[in-house]
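**Student:** predicted model and sequence follow; I will ask about them next.
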Amino acid sequence: MATPNERSALASAAAHARWAKEDDRAGATAKARENSPASIEYWMRKIDPQERMPRTERLKRAGNAKAAYWKAHALKMRQAKARKAAEAAA
């Protein structure tokens, strides 16, 4: 059985081989980017799935939802780091 380092090296080589054959890199990742919390379109769909709001209002609310998500994410990261530091110090 391969070690974790060997599996990582094999996966990395496979990923590089896959991207070496890709003609349309943007197209290959478009669906993932559209469904990512980093995309404003993702938040627009979450805020107003039926698109009933005016676009400007949807954009404002989506921007707020996106900012709230990333602020909460940053807080969770800080808390996790603090927990790990406390565990390491103990």
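**Tutor:** Perfect, I can see it now. Residues are numbered from 1 along each chain as shown.

**Student:** please count neighbours and contacts with C-alpha atoms only from this point.
**Tutor:** Noted.

**Student:** could you report the neighbour count for Leu59?
**Tutor:** Here the number of neighbours of Leu59 (other Cα atoms under 10 Å) works out to 18.

**Student:** and what of Glu6?
**Tutor:** Counted with other Cα under 10 Å, residues neighbouring Glu6 total 11.

**Student:** second structure for comparison follows:
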Amino acid sequence: MRKSSTARSTIARIAANERWAKTEDRSAATQPARDAMARKFEDQVDPDRVLPAAERAKRAENAKRAHYQRIALKSAQARRAKKSA
């Protein structure tokens, strides 16, 4: 039997809430994801790891900020488009 997207979404939210209810250290549980995101931006700005670590970190932080600013811009544009429609 095929579930609707609403049912799948609800089941996923239930599973997420159950997981977090059993997690003692949320920060430790999400640390691998934060590390991977940091590596993503470091790879973007210095894939060959030729920059000093401090410079790579500064550039990665700027790349991360630009990424989130792009997301915010697209979100604002979508909200404006929805409002005017």
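**Tutor:** Here it is on my side, so go on. If you're wondering where the values come from, they're calculated on a predicted model, not measured in any experiment.

**Student:** quick one: the helices in structure 1?
**Tutor:** Secondary structure of structure 1, counting by DSSP state H: helices at 4-20, 25-34, 40-47, 55-89.

**Student:** pick the most buried one from these.
**Tutor:** Mean neighbours per residue, mean count of other Cα atoms under 10 Å, is largest over the helices of structure 1 for helix 40-47, with a mean of 18.

**Student:** now that one against helix 55-89, angle please.
**Tutor:** Between the axes of helix 40-47 of structure 1 and helix 55-89, defined by axes from the mean of the first three to the mean of the last three Cα atoms, to 10 degrees, the angle is 100 degrees.

**Student:** center of structure 2, which residue is that?
**Tutor:** With distances taken as Cα atoms, centre = their mean, Met37 lies nearest the centre of structure 2, 7.3 Å away.

**Student:** distance of that residue from Asp43 of structure 2?
**Tutor:** 10 Å (Cα to Cα, to the nearest Å).

**Student:** same question for Ala7 of structure 2.
**Tutor:** Using Cα to Cα, we find Ala7 of structure 2 at a distance of 38 Å from Asp43 of structure 2.

**Student:** cool, thanks, signing off.
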